[in-house]
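Engineer: below is the sequence, then the predicted model.
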Amino acid sequence: MNRLGILLSGRGSNFLAIHRAIQDGRLPGTEIAVVLSNKSAAPGLQAARDLNIPAHHIPTAGLPPEERDLPYIAALREAKVDLVCLAGYMRIISPAFVDAFRDRILNVHPSLLPAFPGLESQTQALEFGAKIAGCTVHFVDEKMDHGVIILQKAITIEDSDTPDTLSARILAEEHQAYPEAIAHVLSGQYTAQNRRYIKNKN
């Protein structure tokens, strides 16, 4: 059984999308082992508890990255996770965290990286006048929004789009892309070198 550890800071919509993918058979042989959050009131934590998934608040306020990540590393190791999925976790993780789960941490970002990294990617895209937007699922390394890209999904930016409408349409793509990327990675049928993620042919 593949065991996932989910980190989130908010409503947990991508966490719930992953859970749905497990329930409907798109991620066979997979379970969510633990959900962790830096926010005690994160709706995603309560959603996990409602699903009888172990869910814990680990406070991080005021701590340097190296210290705040130690209890997360410990909790994920205790849960024996195979893959760590950042699902709206609004903290930059430390190099020590990355090293503890090297090539086993995924993130979804609401832009077609390397375009528009960081916060408010949808606003960045609109202000730049981009015609195409989308989402990226990538491995996490020591740099922000930088790791090897697993897959991307694109949408057309409409003239009528606002940051809110664009965000909503990209989020719908994230909900499809994240489970798909997790399935790819858990299959082990890929190689990643020179920043290229290549699915192996059967």
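Structural biologist: Yep, it's here.

Engineer: CA only for contacts and neighbour counts going forward, please
Structural biologist: Fine.

Engineer: and stretch 112-122, how far apart are its ends?
Structural biologist: End-to-end distance of stretch 112-122: 10 Å, with C-alpha to C-alpha, to the nearest Å as the criterion.

Engineer: so which elements touch the helix ranked longest in the chain?
Structural biologist: If you go by DSSP state H, the chain has its longest helix at helix 163-187. Contacts defined by 3 or more C-alpha pairs under 8 Å, 6 or more residues apart in numbering; DSSP states H and E place helix 163-187 against helix 13-23, helix 121-128, strand 132-139, strand 149-156.

Engineer: buried stuff in that helix?
Structural biologist: By neighbour count with 16 or more other C-alpha atoms under 10 Å, helix 163-187 contains the buried residues 166-167, 169-171, 173-175, 177-186.

Engineer: ok, stretch 189-198 next?
Structural biologist: If you call a residue buried by 16+ other C-alpha under 10 Å, then stretch 189-198 has these buried ones: residue 197.

Engineer: put this next to the previous one:
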Amino acid sequence: MSITKKRVAVLISGRGSNMKTLAEAASGPRASYEIVGVISDKPEATGLNHAAALDIEARAISRKDFPDKTTHEAAIDAQLKRWNVEIVALAGYMRLLSADFVETWKGRMVNIHPSLLPLFKGLDTHRRALEGGLRIHGCTVHFVTAEMDGGPIIAQAAVPVSPDDNEDSLTRRVLAAEHQLYPLALDLVATGRAQLVGNRVAFDHLGASSGRERILSPSTGHDGEADLESLARFTP
């Protein structure tokens, strides 16, 4: 039986490493989504070249080419509609989106953030985790709301912090966890197993019929690789 894949666009501002990971996952035979386009607010973003190399349509829609935020976002929205996009995935998109734009894509726009939200919203998350003496760090995929990094959580991956970690080593291990987590979380959204209901995420996993909300939280080892078997374990 053929699968009708959800049409996903990825918004980036830089390297696009998570975008590449999503695109690789989308090429699998049982993928629930396809990456139909990539948009960057920075024309120099190397992720645009990576997208083109993967035969994904890529567009630079630079903020400086528009008189204000409203017209810039209108251009992005118009491009998303031309691609018939169903889900928007933010992957290192470094521009805050307006409440109006977020409302347009409510329940259909997700983001990955390099911390265990609600800890360390914003920038420099790894440095702040180290300065705070945390023993557990990680990453979060969440639905996007008007509050920066404040949307309901879809999935999280935990990464242990070693005593000898520095910002670079911790960054690398969290990024490895991001690359494991984001395709899995996007699959939950694309298949409808994770949906935004009010200000919470409602889950329907693996044929569960209880109707209870559950939390997805794959564990990670010291190398930052996600333990995929843990995805079958859910905590009510």
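Structural biologist: Now that the structure is in, tell me what you want to look at. Just so you know, these numbers come straight off a predicted model, no measurement behind them.

Engineer: coming back round to it: Provide the aligned range in structure 2 for the longest helix of structure 1.
Structural biologist: Under TM-score structural alignment, the match for helix 163-187 of structure 1 in structure 2 covers residues 167-191.

Engineer: quick one: stretch 19-29 of structure 1 to chain centroid distance?
Structural biologist: Distance of stretch 19-29 of structure 1 from its chain centroid, counting by C-alpha atoms, centre = their mean, to the nearest Å, is 17 Å.

Engineer: need the residues that contact it.
Structural biologist: 1, 2, 30, 31, 32, 179, 180, 182, 183 (C-alpha atoms under 8 Å, 6 or more residues apart in numbering).

Engineer: on average, how far is the helix or strand containing residue 7 of structure 2 from the matching bit in structure 1?
Structural biologist: Using DSSP states H and E, residue 7 of structure 2 falls within strand 6-12. In the superposition with structure 1, the average deviation recorded for strand 6-12 of structure 2 is 0.6 Å (mean C-alpha distance after the TM-score superposition for structure 1).

Engineer: now which residue in structure 1 aligns to residue 111 of structure 2?
Structural biologist: Residue 111 of structure 2 maps onto residue 107 in structure 1, by TM-score structural alignment.

Engineer: what comes up buried for stretch 80-93 of structure 1?
Structural biologist: 81, 82, 83, 84, 85, 86, 87, 88, 89, 93.

Engineer: pretty sure the match of residue 111 of structure 2 contacts residue 138?
Structural biologist: Yes - taking contacts as C-alpha atoms under 8 Å, residue 107 of structure 1 lies within contact range of residue 138: 5.6 Å.

Engineer: around residue 29 of structure 2, how many other residues sit close by?
Structural biologist: Using other C-alpha atoms under 10 Å, residue 29 of structure 2 is surrounded by 9 other residues.

Engineer: can you list the helices and strands packed on helix 163-187 of structure 1 in CSV and add mean neighbour count and distance to residue 6 of structure 1?
Structural biologist: What follows is these, written out as CSV (neighbours: other C-alpha atoms under 10 Å; distance: least, C-alpha to C-alpha, whole Å):
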stretch, mean neighbour count, distance to residue 6 of structure 1
helix 13-23, 20, 7
helix 121-128, 18, 22
strand 132-139, 24, 14
strand 149-156, 18, 18
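
Engineer: in JSON lines: the ones you listed, plus distance to residue 74 of structure 1.
Structural biologist: Listed next are these as JSON lines, based on distance: least, C-alpha to C-alpha, whole Å:
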{"stretch": "helix 13-23", "distance to residue 74 of structure 1": "21"}
{"stretch": "helix 121-128", "distance to residue 74 of structure 1": "32"}
{"stretch": "strand 132-139", "distance to residue 74 of structure 1": "20"}
{"stretch": "strand 149-156", "distance to residue 74 of structure 1": "27"}
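
Engineer: out of these, nearest to residue 69 of structure 1?
Structural biologist: With distances scored as C-alpha to C-alpha, the stretch of these nearest to residue 69 of structure 1 is strand 132-139 (17.9 Å).

Engineer: mind checking what secondary structure residue 31 of structure 1 has?
Structural biologist: Look at residue 31 of structure 1: counting by DSSP: H, G, I helix; E, B strand; the rest coil, its state is strand.
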